[in-house]
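K.L.:
got a predicted structure here, sequence first:
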Amino acid sequence: MALKAPSAKRIPEILEMHNDKRVDDYFWMRLSDEQKAAENLDEQTKDVVDYLNAENDYTDTVMAHTKGFQKSLFEEMKGRIKEQDESVPYKYNGYWYITKYEEGKDYPIYTRKKEALDAPEELLFDCNEMAKGHSYFKLSGINISPDNKYVAYGVDTVSRRIYTIRIKNLETGEILPYEIVNTTGGSTWANDNKTLFFTRKDDQTLRSDRIYKYVLGGDPTLADLIYKEEDETFYTFVYKSKSRKYIIIGSASTLTSEYRFLNADTPEAEFQIFQPRIRGIEYSIAHFEDSFYVITNADDASNFKLMKTHETATTKENWKTVLPHRTETLLEDIDIFKNFLVVSERTNGLNMIWIKRWDGTEDYYLPFDNETYTAYTTTNVEFDTEILRFAYNALSTPSSLIDFNMVSKEKTVLKEQEVLGGKFDKNNYASERLWAPAADGAEVPMSIVYRKDTEINENTPLLLYGYGSYGSTIDPYFSTVRLSLLDRGFVYVIAHIRGGEYLGRQWYENGKLLKKKNTFTDFIDCAKHLIKVNYTSANHLYAMGGSAGGLLMGAVINMAPELFKGVIAAVPFVDVVSTMLDETIPLTTGEFDEWGNPKEEEYYTYIKSYSPYDNVEAQSYPNMLVTTGYHDSQVQYWEPAKWVAKLRELKQDTHLLLLRTNMKTGHGGASGRFESLKEVAEEYAFLLDLEGIEQ
C-alpha cells in the first residue's frame, strides 16, 4: 500500500482587494505569537501543530531509507571542520580579542588579552555554558565600554531575532541585575562609560523603530526615548563612528536614508540631523579628522560616489566630490585609516580593493588573478595603522585572512581555512564563469565549480543556486560542506540574476518592483543555457534558494517546472500578495519599495501574477523539499505550509513533495555549530537520492 501524504483541511477564506477575489483554503494555518507561546494550546493551534508534525512524520518516513546516508554525510561534513579552532586576534582599544571553538562543543568562546598576545587570557563569554537549557541560543552585539570595564551583549533563545541586552562587569565577572528587553541586540556606549544607546523593536511587526538612552544603575524600563522612527517603511539603528568621536543614529528604507549625530563626549546633548531625508537619496557616513565622508547616490549617481563635508556643515549643498560616479563600477564601502583611504568596489561582478594615500602620492589596486572570487575588507578597527586586513576565497579556494602592509605592500597570510579529513586538494577543483543570454538580450553571469575529474555532459548532476533580491549579491565563496556534492560528481552553479547587485546598481533596479519577473526569467534562462551547452540536462538539473530565493524557486517551478528534476526551497517567501497586504507581519512595511505596495492596484496585479502561492496550478512539478522554522520572524512558517498544502491539492504527478518544519527554530535554522549540518545533510541526501547516489 502506497504511503499516504498528509492532507490539510480546507476552510475557504475569501480575500478581496481592488474588486478581485482570492480564495485561500489554508488561511486558517496562521497563528499569532501569543497562540504559539501559550502553555495550553487552543483548537486552531493544535490543528496547525498536528499538521506540521504530520508533514514532519511523512518526511521522516519517505526519507527513512536515507537516514544512514544522512548520518554519514553529517559526519563527513563535520569531519572537514577543525573543531579545536580560534580566530585571528584583532586589537581594539588596548586589548586583543579572540573567538575560540573547542572540540565537541557547538558554540563559540569569546576571550581577550591585555596589550600583548602572551598576556593572561580573560574569559568574556562561554556560549556553551550560556546555551545550556535552551534549544536555540544566539549571542550578538558584544560591545565593550571605552574604559574596558563593562560589556553589553544581546541574547536570543527563541530564534525570532528579538534580543535581551545584559551588561557584565568585566573586572568582577558580575552580570548586572538589569535586563533590556525587545531589542536588536546591538548597543553603543558613550565616552562617559555609563550611558548606553540601544535600539528597540515594535512588539508586533519587529521593526526596529526606537532609539533609547540608558544610564548605568537606573531602571531599564525607564530608559529615555531619544528617537522614534514614525515612517513605517523605515527602520532605525545606532552606532559609534570609527573615530570614536560621534554617536550616530541612522534611519533607512529600501530607497532613502537619513542620519543624526551627537558628540560621544556629551551624551546628554541633542542629536543633530546630518541631511534630512529626500526620497530616493541614499547615503552613509564615516568620520575622519574634521570631516565626514559620504557615500551617496545623490544627483543620479546610481552606482554611488564618495563626497566630503566639514563636520559643522553637513547638509547636501556642502558636499564636495572625492570620488566621482562611475557607470561601470559600483562603490560598495570605504575603510578610513590615518594615512590611507581604502575603497571597496565591484566592476564586472568582481570585487576590487583600491588603496589611496590621503596625500595623493600613491594609489593602487590589490591584485587578484582568479576568474571568479570573493575579496573583502574585514576587521579594521585600528585607525593609526599601515595594516589592512582582508579576506579572500573562491569557489575552489579556501578562505584566507590576510594582513596587507599598505606601505611596503607585503602580504602576510594570517590564517588559511583548513579542510580536515585528508582528502581535499584545491588543485582537484576548477572554477569558472559562464554567461547566459537572457530573453531581453541581457547577459546573466554564473559562477561554476566542479571537480576536474567530473565528466561534464547531459548526464552530469548540477545544482543551480539563486537569490536575486534586495540588491544582495551571492558572491562565489568556498564551502567545505559543498564538497560533499562536488566529490560525488555534482556541478555547483551560482546564478547572479537581476535583483542582486553583482553587475552594479542597475542590475538590482532591473529586478525589483514592476521588473521583478526579470529575476525569475534570468534564472530560467541560466537553466536553459546550462542544458544547451551540455553541462547537464533536465533529468539531472536541480535548483535551490532560500527566503527571497525560496520565492524564486516557487515562481520558477510555476513558470518552467519541466526544467528541473528536484528543487529545495528553504524558508520560502511564497505568499507574497497576502503578506505584503498585512502590515502587522514583520518586515512588510519596510519592503514596499522592494516589491511594491499591493494596496495600489498596479502593484497588486503585478505581484499576484508571480506570487507562487497564488499561481499554483494543475500541472506536474519537480520533486521538492521545502523547509521552514516554526518561530521564523522573517518568513512566517504558514507561507511554506500553505504552499505545500496547495501543491498537494493541485499537482499532477507522483514526484516527492516534502515539508520539514523545525519546531524549535526560526529563519536561520539551528543555532549550534554542528546542529545546522544535520539540516544540510538531509537536503543533500534528498538530492543525491534522486540521482541514485546512495553513499
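P.N.:
Looks like it came in fine. All values reported here derive from a predicted model rather than from experimental measurement.
K.L.:
use CA for all of it now, contacts and neighbours both
P.N.:
OK.
K.L.:
mind checking the SS state of the most centrally placed residue in the chain?
P.N.:
A centroid search over the chain (Cα atoms, centre = their mean) returns residue 472, at 8.3 Å, as the residue closest to the centre. Residue 472 falls in the coil class when you classify it by DSSP: H, G, I helix; E, B strand; the rest coil.
K.L.:
wait, it touches residue 500, no?
P.N.:
Yes - between residue 472 and residue 500 there is a contact at 4.8 Å, judged by Cα atoms under 8 Å.
K.L.:
what segments of the stretch 1-150 of the chain are strands?
P.N.:
Using DSSP state E, counting those that start in this stretch, the strands of the stretch 1-150 of the chain run over 13-17, 20-24, 85-86, 90-92, 95-101, 109-114, 121-126, 138-144, 150-156.
K.L.:
dropping in the other structure now:
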Amino acid sequence: MAEQRPHSYTHHGITIEDPWKWLRDADYPTVDDEDVLAYLNAENDYFEANMSPHKELTDAIFEEIKGRQQPDLASVPWKDGDWYYQWKFGEESQYRIWLRWPSVGLEGPEGDEAARQGPTAEVTTLLDEPALAEGLEYFRLGSLSVSNGGGLLAYATDTDGSERYKLVIKDLATGELLPEEIPNIIGRIVWSADDSSLLYTVVDDNWRPWQVRRHVLGQPVEEDTIVYEESDPGFFVGIGESASREYIMIGAGDHVTSEVRLIPAADLAADPVVVSARRANHEYSIDHQGDRFIIRTNDTHKNFRLATAPGDDPAEAAWQPLVDASDSHYITGFDTFKDFIAVEVRIDGLDNVRLMWRDGAVKSIEFPESAYSASVGRNREFDTDTLRLYYDSMVTPSTVFDYHLSTEELEVRQVQEVPSGYAADEYVTDRLLAPARDGVEVPVSIVRHRDTPVDGSAPLYIYGYGAYGYAIPPSFSTSRLSLLDRGFIYAIAHVRGGDDLGYHWYEAGKLDRRTNTFNDFVDVARHLVNERYGSEGRIAIAGGSAGGQLMGAVVNQSPELWGAVAAHVPFVDVLNTMLDDTLPLTPIEWPEWGNPIEDPVVFDYIRSYSPYDQLTARDYPPILVTAGLNDPRVTYWEPAKYVAKLRALKTDDNLVLLKTNMGAGHGGRSGRYDRLYEVAEEYAFMLVVMGLVE
C-alpha cells in the first residue's frame, strides 16, 4: 500500500486532494527518487508473487502464441531504384536483419523475376539489429534511410524506451560508421538530392519535436543549421519526402490543425515555403506528382477532399478541385505516383482503395471478403505499374498483394504463415450494430470459434480504444487464437472517438462529448449480453494508452459488468496531466480534451470522467495495469497513482496488479517474443481471475 502524503491544489475555486502526487519524481525525466523506485519495485514484486504460481499457464499460452509465429519471418521485397530491400528474422531472433540486393544488371526477365522474389547471390546486409541489441534490455530501431545514391545509411536507435533516438550514419561500402552522432532525434531522416546533407527533427527537454536541423556530412554536429523552429508549445514538428523526391515537407501541427512548408531536395539551404498558413481546425497534407501538387484538405468538409495545384505554385489560392468531399466517403489518405494516385477511402466503416489516373479514369480495387481491413503498403517506386497492398480480416491472416494496373490482377505475394496450424473455416466472424443510450448505433466486430455457442455461456473479451480519430481495424491476430480456442468470444467495440465511420465519429468522442466513448463501450457490452454473446461479470476488457483511459472510465461507470480488466499504460490521471503545461504532450492534447487551466467548464467536465479522480470506496473487478518507467507519452506515475488510490479505496478482495517495465517505454518490451510474453501474461491473468483455469 503506497503511503499518502498530504498535497492539495486549487483551480477555479475547487480544491483537489492528491496524496499520491509524490509518486512523480521531482527530477523527471530522471527517475531516481528512492521512495518512488521502492514503491514501483514493490508493486513489481507483488505482481511476480501473484503470477508466479501461474507461470506454467503463462508459459503454455506463450508457447502457443510463439508457435503461431513464423520463426524466419521475412517481408516481401520492395524495389527502390537500383535495389531490392527486405527485412527478416533469424529463427530465434527478437530483432530484424535488413538486406538488399541489386535490381539492375540482371540477365533477362528470369533474372528480374528472381530478384523480385527474394535475395540473389549479391545480397548484402544493411543493418543487423540483433547485433545492435546485444546485451540491451531494450532496443528499438527508428528511422532507417538509405541515401539516394545508395552508398550511405542513416539510422536512429532508442535503447531505453524514452523515444529519444540517436542518429548515426553508416558507410555501406566499408561497413564503418561515420564519426558524427546526433542525439535526441525523432521521426524520419531525409537526405538531400545529392546526399551531401540530411534533415532530421530534434526533441526538446520536454520531448516535444520542435526543430528541424540540417547536418552536412563531415561537419561538426554542433554547427548543424536550424532549418525550422516551432515556437507554439502546442505544435509538434515532423518531416517527410515527396513521392517525386523533388521536395521535402516540414509539417507542424496538433491533432486538428496543420501547416506544411516545402524545401527543394536539391537545395536544403533554401527558405521553406509555406503552403497554407495555419488556421484553427484546418488539416491538410501535400505531395508532389512531378508537374503538380496533390493536396488532401478538410477546408470545405470534415471528411476531406482532394485538390491539385500547379507545380510552380502550391499555395492554397491555386488549389483546384480533384475529388469532392462527401458525407458518405471519408478520404483517409492518398499515395502519389507518376501516372496515378491511390486514394484510401472509408465507406460505412469499410476500407476502400481507389486508383485515379490523370485522364480522370477511376478504378476501385475489389477484395475477396465483405468485411476486412485494407491499406496501401510500402511503395517506393514513383514510376510504377504495380501497387503494394496490405490486407486481412478477423479470420484471414495478413496478406500482401501486388495489384497490377495493366491487368487489374491482385497477385498474392505473401500470406501470413501459422506454423502450428490455422484453418479459417473453424472461426466465424460477425459485424453488428449496438444501440447506444442516445440512439446512435455503434459497430461491433466479433469473432469466435465455430463451436463456441452464442447462448450467454461463453466468456466474452471486448477491446476498445476510441480517441484521436484512430480507427481499430477488424484485423487478424494469432495471439487472439489462444482465447478463441479456450471458448472466448472476441469483440472490437468501434466506439466514438475513433474515425471508424468518418470524421464525425471522431468529433463525437472528444472534448465536451468525450463521455460518449465510455457510454458506447458500456452499451456495446450490455447489447452483447442481451444478444447472448456473453453475460454480466464474465466479460474481460482491455485497452491501452487512451484505451486505458477508456478502461478506467467504464470500470468506474459499471464495475459489475467486468470479470477482468487489462489497462495498459493507461492515461487515467487526465485532469492533473491537462493542468500541467510543462509536460510534453499537454499543450498538444488540449484540442483533444480541452484546456482546464483556462476554462472552468472544461475543468469540471474532465474531472467528472477522469478515472483517477472518480475512484471511490466500492467494489472493483480484478484489474491488471501496466506502465513503462521511461514512457514519455503516458508517464509512469499515472498508472502508479491510479493503482495506489485504487488499493486505498476498493472494498473487495479482487486482485489488482501493477507491472512497470523499468527499462522500457510506451510500447512495453521491445523484442518480438518479449512482447508476446506480455500478451500471455495478460491472458493468464484473465483466465485465473475469471476462474477459467482447468
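P.N.:
Thanks, I have it. These figures come from a predicted structure and were not determined experimentally.
K.L.:
that older thread, single out the most deeply packed of the strands of the stretch 1-150 of structure 1.
P.N.:
strand 150-156 (a mean of 22; mean count of other Cα atoms under 10 Å).
K.L.:
give me the mean deviation of the next helix or strand after it from structure 2.
P.N.:
For strand 150-156 of structure 1, the following helix or strand on the C-terminal side (DSSP states H and E) is strand 163-169. Its matched residues in structure 2 lie on average 0.4 Å from strand 163-169 of structure 1 after superposition (mean Cα distance after the TM-score superposition for structure 1).
K.L.:
burial count for the alignment partner in structure 1 of residue 60 of structure 2?
P.N.:
Using TM-score structural alignment, the equivalent of residue 60 of structure 2 in structure 1 is residue 72. As a burial measure, residue 72 of structure 1 scores 14 neighbours (other Cα atoms under 10 Å).
K.L.:
element containing residue 434 of structure 2, please.
P.N.:
Per DSSP H and E: strand 427-435 holds residue 434 of structure 2.
K.L.:
quick one: that strand aligns where in structure 1?
P.N.:
Going by TM-score structural alignment: strand 427-435 of structure 2 matches residues 429-437.
K.L.:
give me the mean deviation of that stretch from structure 2.
P.N.:
Stretch 429-437 of structure 1 sits 0.7 Å off on average (mean Cα distance after the TM-score superposition for structure 1).
K.L.:
what does that stretch rub up against?
P.N.:
Identification of contacts with stretch 429-437 of structure 1 by Cα atoms under 8 Å, 6 or more residues apart in numbering yields 371-372, 394-396, 443-452, 525-526, 529.
K.L.:
mark which of these are part of helices, please.
P.N.:
In this view, the contacts of stretch 429-437 of structure 1 that belong to helices under DSSP state H are 525-526, 529.
K.L.:
what number of residues lie near the residue mapped onto residue 515 of structure 2 from structure 1?
P.N.:
By TM-score structural alignment, residue 515 of structure 2 lines up with residue 517 in structure 1. Residues near residue 517 of structure 1, counting by other Cα under 10 Å, number 21.
K.L.:
now residue 517 of structure 1. Nearest residue, chain neighbours left out?
P.N.:
The shortest distance from residue 517 of structure 1 to any non-neighbouring residue, by Cα to Cα, 6 or more residues apart in numbering, is to residue 511 (6.9 Å).
K.L.:
who's in contact with the one you found?
P.N.:
Counting by Cα under 8 Å, 6+ apart, residue 511 of structure 1 touches 468-469, 498-500, 517-519.
K.L.:
the helices in the stretch 551-694 of structure 2, which residues?
P.N.:
Per DSSP state H, counting those that start in this stretch, the stretch 551-694 of structure 2 carries helices over the ranges 574-578, 586-593, 600-609, 637-649, 672-689.
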